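Asks: I would like to see how this sequence folds:
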Amino acid sequence: MKQIVLITGGTAGIGLGLAEAFLSQGAAVAVCGRSTAALERFSRAHPDALAIQADVTKSEARAAMLDAVAERFGRLDVLVNNAGTFVERDFASGADATQDLEQEVALNLTAPIQLTGEALRRWPAMAAIVFVTSGYALVSPTRAPTYGAVKAGLHGFAEGLRRQLAPQGTHVLELLPPLVDTPMTANTAGKKLSPAEVAVATLRALALRRPMALPGKTRLLPMMLRIAPDTIKRMVAGT
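Replies: Modelled structure (predicted):
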């Protein structure tokens, strides 16, 4: 039986890499995004997939998206909470560092929690729920402390939810990618993983029912935080 997969922010970057990886495994895939042009490009490239225009921070849009999945596929097996944004904020600059903070928190933290709850109410026996956080969920970046805060919050939610859903067999996976070659990091220097590499690591972690997918440099991050936390924090201070 085909898996039915919904990926938020699935028209570009990590989300697109995951969508294409699931499709290559024979899954039925739905993606959502806000850009009409990006959704149309996705549909042309993947005509068998379902592309839904939705702003996941809006409750009506989330409900309509889940309705579309139900109408097309009848159920949902895997929810991938991928949509997010990276915002640099300098609280030492003297300027207003909290501009549009509500939108950042809503997209990166509140929306995935709300969507997860809404999906579970419809499909309480889903096979898996995936949260795309970041290595910055464990060590917050100097240039974007609120990004570290919201990703740490999502990390905590995934950890607690994993224990809640374990008795019913729903696998909760947290993906902590390092720097990935996406439109959001186009102006960021450094070695980057491709979205396809991140997708391979994610699907492997799902198959093995691991709690975390740690592609690239993040593979050593939990261990390094245990044995050399100050070194890791100094490294992140420059990012």
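Asks: For the rest of this, base every contact and every neighbour count on C-alpha atoms.
Replies: Noted.
Asks: wait, what's in contact with residue 5?
Replies: By CA atoms under 8 Å, 6 or more residues apart in numbering, the residues touching residue 5 are 22, 27, 28, 29, 30, 76, 77, 78, 79, 80.
Asks: Are we agreed that it is in a helix?
Replies: No. Assigned with DSSP: H, G, I helix; E, B strand; the rest coil, residue 5 falls outside any helix and is strand.
Asks: any idea how far residue 125 is from it?
Replies: Counting by CA to CA, to the nearest Å, the gap from residue 5 to residue 125 is 14 Å.
Asks: Now the longest helix along the chain: buried residues?
Replies: Determined from DSSP state H, the single longest helix within the chain is helix 145-165. Neighbour counts over helix 145-165 (16 or more other CA atoms under 10 Å) mark 145-155, 158-159, 161-162, 165 as buried.
Asks: likewise stretch 219-237?
Replies: So stretch 219-237, judged by 16+ other CA under 10 Å, has buried residues 219, 221, 233, 236.
Asks: just curious, which of the residues you listed is nearest to residue 89?
Replies: Distance to residue 89, by CA to CA, is smallest for residue 236 among the buried residues of stretch 219-237, at 15.5 Å.
Asks: Now do the SS call for the closest one.
Replies: From three-state DSSP, the assignment for residue 236 is helix.
Asks: The nearest residue to it once chain neighbours are set aside: helix or strand, and which one exactly?
Replies: Spatial nearest neighbour of residue 236, excluding adjacent residues (CA to CA, 6 or more residues apart in numbering): residue 141 at 5.8 Å. For residue 141, there is no enclosing helix or strand under DSSP states H and E.
Asks: so residue 141 touches residue 237, yeah?
Replies: Yes. Counting by CA atoms under 8 Å, residue 141 touches residue 237, with 6.4 Å between them.
Asks: Contacts only, for residue 52.
Replies: 30, 31, 32, 33, 39, 65, 68.
Asks: what two of those residues are the furthest from one another?
Replies: The most widely separated members of the contacts of residue 52, counting by CA to CA, are 39 and 68 (14.9 Å).
Asks: For residue 66, list the residues it contacts.
Replies: So residue 66 contacts residue 119 (CA under 8 Å, 6+ apart).
Asks: ok so residue 29 is a strand residue?
Replies: Yes. When three-state DSSP is applied, residue 29 is found to be in a strand.
Asks: Check the spacing between it and residue 184 real quick.
Replies: 23 Å.
Asks: The two: who's more crowded?
Replies: residue 29 (26 against 14; other CA atoms under 10 Å).
Asks: Alongside the first, I'd like the structure of this one:
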Amino acid sequence: MQKVVLITGGTSGIGLGLAEAFLGDGAAVAVCGRSRTALDSFSRAHPEALAVQADVTVPEARDAVLDAITHRFGRLDVLVNNAGTFVERDFAADDATAALEQEIDLNLTAPIQLTGEALQRWPALEAIVFVTSGFALVSPTRAPTYGAVKAGLHGFAEGLRRQLAPRGTHVLEVLPPTTDTPMNAGRAGPKLSPDEVAAVTLRALRQRRPMALPGQTKLMPTLLRIAPQTLGRMVARL
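Replies: I've put the predicted structure just below:
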């Protein structure tokens, strides 16, 4: 049976890479995003997929996405919580709390709420995926609130995994390194491609791993255990 997959923020960056990987794997794919232009472009490239305009921080919009999936496919098998934003904040220099609620809503509150709402409709989801970041393990100097919300999502995924284990629902956390996305367009240095992140993610889903660690993030759990100060210095340069 064809799997039905929902990817939030699925029209660009890692979300688009995941959408195309799932489509290539034979899944039925739904994406949502805020940009009508990006959604239209996605639909032209992938007319077989469902593209819904929605801001996942808005309860009515989340309901509309799940309604659209019910109408089109009748069920959902895999939820991928990918939508997010990266905001640099310097608490040593500025009033750094502007639009803080919006950052927390998009990166932390909305994926938790959407997960709960999806489970209410489909209690036996096959898998729930959270795209966090390597910064969930070591917070970046230039964006401490981003590290905080991703660490919060990391903690939620860990506890949820244990809660849903008796149902057989696989909870996967994906921790990408710096990836070649619009969010990182101005950043120098090595970047992983969204396609590489997607390939590691689908492999981790097939193998039912708790975490997918693309690129250099595969070293982070070990470094965090044996050389946390070294890892902190490495992250400080990012």
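Asks: which residues of the second structure fall in helices?
Replies: 13-24, 36-45, 59-73, 100-104, 110-121, 144-164, 194-206, 220-226, 228-236.
Asks: Nearest to residue 53 of the second structure, out of those?
Replies: Of all those, it is helix 36-45 that lies closest to residue 53 of the second structure, at 6.4 Å by CA to CA.
Asks: Please identify the buried residues of that closest one?
Replies: Across helix 36-45 of the second structure, burial judged by 16+ other CA under 10 Å covers 38, 39, 40, 42, 43.
Asks: Kindly indicate which of the residues you listed lies nearest residue 194 of the second structure.
Replies: Closest to residue 194 of the second structure, out of all of the buried residues of helix 36-45 of the second structure and judged by CA to CA, is residue 42, at 15.6 Å.
Asks: which residue packs closest to that closest one, ignoring adjacent ones?
Replies: residue 11 (6.1 Å).
Asks: separation between the residue nearest to residue 104 of the first structure when sequence neighbours are not counted and residue 163 of the first structure?
Replies: Leaving aside its chain neighbours, residue 104 of the first structure sits nearest to residue 85 (6.8 Å; criterion: CA to CA, 6+ apart). Look at residue 85 of the first structure and residue 163 of the first structure: by CA to CA, they are 27 Å apart.
Asks: now do residue 30 of the first structure
Replies: In terms of CA to CA, residue 30 of the first structure sits 27 Å off from residue 163 of the first structure.
Asks: can you check residue 195 of the first structure too?
Replies: Residue 195 of the first structure is 29 Å from residue 163 of the first structure, by CA to CA.
Asks: can you check residue 220 of the first structure too?
Replies: Residue 220 of the first structure is 24 Å from residue 163 of the first structure, by CA to CA.
Asks: distance of residue 207 of the second structure from residue 52 of the second structure?
Replies: 30 Å.
Asks: coming back round to it: nearest to residue 199 of the first structure, out of the buried residues of stretch 219-237 of the first structure: which one, please.
Replies: residue 219 (14.5 Å).
Asks: what do we get in the second structure for the closest one?
Replies: The alignment partner of residue 219 of the first structure in the second structure, by TM-score structural alignment, is residue 218.
Asks: roughly how far apart are that match and residue 230 of the second structure?
Replies: 15 Å.
Asks: Over to residue 82 of the second structure?
Replies: In terms of CA to CA, residue 82 of the second structure sits 29 Å off from residue 230 of the second structure.
Asks: Likewise for residue 154 of the second structure?
Replies: With CA to CA as the criterion, residue 154 of the second structure and residue 230 of the second structure are 22 Å apart.
Asks: what does residue 19 of the second structure give?
Replies: In terms of CA to CA, residue 19 of the second structure sits 35 Å off from residue 230 of the second structure.
Asks: and if you look at residue 139 of the second structure?
Replies: Residue 139 of the second structure sits 14 Å away from residue 230 of the second structure when distances are taken as CA to CA.
Asks: again with residue 199 of the second structure
Replies: Residue 199 of the second structure is 29 Å from residue 230 of the second structure, by CA to CA.
Asks: Also residue 44 of the second structure?
Replies: Distance from residue 44 of the second structure to residue 230 of the second structure, by CA to CA: 46 Å.
Asks: One more: residue 104 of the second structure?
Replies: From residue 104 of the second structure to residue 230 of the second structure the distance is 29 Å (CA to CA).
Asks: Mind listing the shared neighbours of residue 5 and residue 125 of the first structure?
Replies: residue 77.
Asks: Does residue 140 of the second structure touch residue 235 like I think?
Replies: Yes. Residue 140 of the second structure is within contact range of residue 235, at 6.1 Å (criterion: CA under 8 Å).
Asks: Please identify every residue contacting each of these two.
Replies: Counting by CA under 8 Å, 6+ apart, nothing touches both residue 140 of the second structure and residue 235.
Asks: and the longest helix of the first structure, how far from the second structure on average?
Replies: The superposed helix 145-165 of the first structure is, by mean CA distance after the TM-score superposition for the first structure, a mean 0.1 Å from where its aligned residues fall in the second structure.
Asks: what range in the second structure does that helix sit on?
Replies: Helix 145-165 of the first structure covers residues 144-164 of the second structure once aligned (TM-score structural alignment).
Asks: Can you give the distance of that stretch from its chain's centre?
Replies: 12 Å (CA atoms, centre = their mean, to the nearest Å).
Asks: Likewise for stretch 21-36 of the first structure?
Replies: 14 Å.
Asks: Other residues contacting that stretch?
Replies: Against stretch 21-36 of the first structure from outside (CA under 8 Å, 6+ apart): 2-11, 19, 39, 48-55, 65, 69, 196, 199-200, 203.
Asks: number of nearby residues for residue 209 of the second structure?
Replies: 14.
Asks: excluding its backbone neighbours, what's nearest it?
Replies: residue 172 (6.7 Å).
Asks: hang on, the earlier thing: neighbours of the residue nearest to residue 104 of the first structure, just the number please.
Replies: So residue 85 of the first structure, with other CA under 10 Å, has 12 neighbours.
Asks: any idea how far it is from residue 201 of the first structure?
Replies: Separation of residue 85 of the first structure from residue 201 of the first structure (CA to CA): 22 Å.
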